[in-house]
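*Asks:* this is a predicted model, with the sequence first.
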Amino acid sequence: MALAVIHALIVGASQGIGLGFVQYLLQQQTTAQVYATYRSPSSAEHLLAIADDRLTCLPVDLTDEIQIEEAIAHISRTTPSLHLVVNCVGLLHDGDLQPEKSLRQINCEHLLRYFEVNSIGAILLAKHLLPLLSHGDRSVFATISAKVGSIGDNYSGGWYGYRASKAALNMFMHTAAIEYQRKRAKTILVTLHPGTTDTRLSKPFQRSVPPEKLFSCDRTVQQLMDVIDNLDTVNSGGFFSWDGSPLPW
């Protein structure tokens, strides 16, 4: 990030890529403070077990705007600014909610849940984070998206709810980036495709993934941090893959 000290917020840090970002940042001498959110203590055991004075864990359900407001108010009372925000919250499957293989499987409640978690939560973050990103230093607000959210790259179909909610996420953040550029010129908003990472989210779908294309969380975090570190303000509003290459909308 090319800063003397970094105050960071990792949203959805209980496990997987989010937890990997927390662990990575706490290893950096330039990290002054890391705020990490989790939805449920039962799934955040590893996060809550980290003993580091620089880490503050906050319970936040990203589908609840009041909880988002309360968490950001807490952060605001302890630090005047954030330099890095990474939103790692995402939903692909959960019990009966599974990626659709055909139109016959479309379910209204499931579609609403996809959009609630994958799309709306991120733009609520953008709404409430604006004051904490209002400073003179370079800052980055990155949200984990997915390549399957690319309309231009969709050649196989299926996964209606997940694809559409990630495409909506990309549009939300691209639009927010335009407003941020007008008000906070040094803040960069991007969506990032992490590649297939060995997490609970991808576990049921790893069988067809070649071993060299299945990344560990540590590798994914390092690759995404390399992308983040090399972003410039002209990149704000962009959609990038784990290797830094731009992805089609």
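*Replies:* Arrived safely.
*Asks:* all contacts plus neighbour counts: C-alpha atoms, from now on.
*Replies:* Will do.
*Asks:* residue boundaries of the strands in the protein?
*Replies:* Taking DSSP state E as the test, the strands found in the chain are 6-11, 31-38, 55-59, 84-87, 139-144, 187-193, 239-241.
*Asks:* please work out which residues outside the biggest helix by length in the chain touch it.
*Replies:* Ranked by residue count under DSSP state H, the longest helix found in the chain is helix 160-183. For helix 160-183, the surrounding residues in contact (Cα atoms under 8 Å, 6 or more residues apart in numbering) are 91-92, 99-100, 106, 110-111, 114-115, 118-120, 122-123, 126, 130, 145-146, 148-151, 187-191, 236-239, 249.
*Asks:* so which of these are in helices?
*Replies:* The members of these that map onto helices under DSSP H are 110-111, 114-115, 122-123, 126.
*Asks:* between the residues you listed, which sits nearest Val60?
*Replies:* Ala122 (12.6 Å; Cα to Cα).
*Asks:* next up, a structure to set beside the first:
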Amino acid sequence: MGRILIIGASGGVGSAVSAAYATRGDEVVGLSRSGDGLDVTDEASVAAHLGGLEGTFDAVFVATGALEIDGAEPEKTIKSIGKKPMMDQFALNAVGPALVLRHAPDLLPREGRSIFAVLSARVGSIGDNGIGGWISYRSAKAAVNQIVRTGSIELSRTHKGSICVALHPGTVATPFTEKYLGRHPAVQPDEAAQNLLSVMDGLTPQDTGQFFDWAGKRVAW
């Protein structure tokens, strides 16, 4: 049995991952904005909530994020870029996970295998971008990929068994994606959670700093 911390535990993917871990007997600690007042975009809020936790965790899973913030939909063209919507995307999808990652050295054990995983998205891949659009969201996810990559290097110096990765869950049928599914196939949150756990279970410290999809395949940066 492991001890798991879920950041964003009230969301579609976060709650499903929490349930999946709990079902197999792991001890799950969940934090969210709606349930606990955790605002990952606020440095003081992150410090207060994470600093108040006792002990370490075998896995920390960051499931926060949003595709649409304050009604600002993903841009279809660069002509639609606005400063506030872009800054909001970076604050939630990149800065938030970075502020959580800042506390990783205290959240993870120094000895033995541990995982710090952040939900990213395939559209954050620069190499895989062939259609354009969604500039702010894409850029924020590309930024969090770099944050994970850099954090993994630093973390491995003090936590030899750590695995710090970005994960693409596939298209998951949640309120987060409801307006944007179109003809794209989507999986239910519980299935997505099982896929993500399977990927994380199979990772080793040699995989740290990488970007994986729901099937365990590496995604291009």
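*Replies:* Looks like it arrived, so ask away. Because the structure is a prediction, the values reported are computed rather than measured.
*Asks:* hmm, back to that, what's the matching range in structure 2 for the longest helix of structure 1?
*Replies:* Taking TM-score structural alignment as the measure, structure 2 aligns residues 135-158 with helix 160-183 of structure 1.
*Asks:* report the mean deviation for the matching stretch after fitting onto structure 1.
*Replies:* Taken over the aligned residues, the distance from stretch 135-158 of structure 2 to structure 1 averages 0.4 Å (mean Cα distance after the TM-score superposition for structure 1).
*Asks:* in that stretch, what's buried?
*Replies:* 135-149, 151-152, 155-156 (16 or more other Cα atoms under 10 Å).
*Asks:* and if you look at stretch 139-158 of structure 1?
*Replies:* Neighbour counts over stretch 139-158 of structure 1 (16+ other Cα under 10 Å) mark 139-150, 158 as buried.
*Asks:* and those, which two are furthest apart?
*Replies:* Taking Cα to Cα as the measure, these span a maximum distance of 35.9 Å, between Ser139 and Gly158.
*Asks:* isn't Gly121 of structure 1 up against Val60?
*Replies:* No: using Cα atoms under 8 Å, Gly121 of structure 1 is not in contact with Val60, being 10.7 Å away.
*Asks:* wait, what's in contact with Gly238 of structure 1?
*Replies:* Going by Cα under 8 Å, 6+ apart, Gly238 of structure 1 touches 174, 189-191, 246.
*Asks:* now do Gly30 of structure 2
*Replies:* 5-9, 18.
*Asks:* so what's it closest to, chain neighbours aside?
*Replies:* Ile6 (4.7 Å; Cα to Cα, 6 or more residues apart in numbering).
*Asks:* which one in structure 1 is aligned with that neighbour?
*Replies:* Ile6 of structure 2 maps onto Ile10 in structure 1, by TM-score structural alignment.
*Asks:* distance of that match relative to Ser202 of structure 1?
*Replies:* With the distance defined as Cα to Cα, to the nearest Å, Ile10 of structure 1 ends up 20 Å from Ser202 of structure 1.
*Asks:* neighbour count winner among the two?
*Replies:* For Ile10 of structure 1 versus Ser202, neighbours defined as other Cα atoms under 10 Å are more numerous around Ile10 (28 against 14).
*Asks:* wait, what's in contact with the more buried one?
*Replies:* 18, 21-22, 34-37, 85-88.
*Asks:* same list (the residues you listed) but as JSON lines, adding distance to Arg219 of structure 1.
*Replies:* Conversion of the contacts of Ile10 of structure 1 to JSON lines gives the following (distance: Cα to Cα, whole Å):
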{"residue": "Gly18", "distance to Arg219 of structure 1": "13"}
{"residue": "Phe21", "distance to Arg219 of structure 1": "11"}
{"residue": "Val22", "distance to Arg219 of structure 1": "14"}
{"residue": "Val34", "distance to Arg219 of structure 1": "20"}
{"residue": "Tyr35", "distance to Arg219 of structure 1": "22"}
{"residue": "Ala36", "distance to Arg219 of structure 1": "20"}
{"residue": "Thr37", "distance to Arg219 of structure 1": "22"}
{"residue": "Val85", "distance to Arg219 of structure 1": "19"}
{"residue": "Val86", "distance to Arg219 of structure 1": "16"}
{"residue": "Asn87", "distance to Arg219 of structure 1": "18"}
{"residue": "Cys88", "distance to Arg219 of structure 1": "15"}
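*Asks:* how about those, which pair is most distant?
*Replies:* By the measure Cα to Cα, Val34 and Cys88 form the most distant pair in these, at 14.5 Å.
*Asks:* contacts only, for Val11 of structure 1.
*Replies:* Applying Cα under 8 Å, 6+ apart, the residues near Val11 of structure 1 are 18, 36-38, 85-89.
*Asks:* max pairwise distance over these: which two?
*Replies:* Tyr38 and Val85 (14.4 Å).
*Asks:* turn the strands of structure 1 into CSV, including distance to Asp229 of structure 1.
*Replies:* Below are the strands of structure 1 laid out as CSV (distance: least, Cα to Cα, whole Å):
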stretch, distance to Asp229 of structure 1
strand 6-11, 12
strand 31-38, 14
strand 55-59, 21
strand 84-87, 10
strand 139-144, 9
strand 187-193, 11
strand 239-241, 13
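*Asks:* with that, I have no additional questions.
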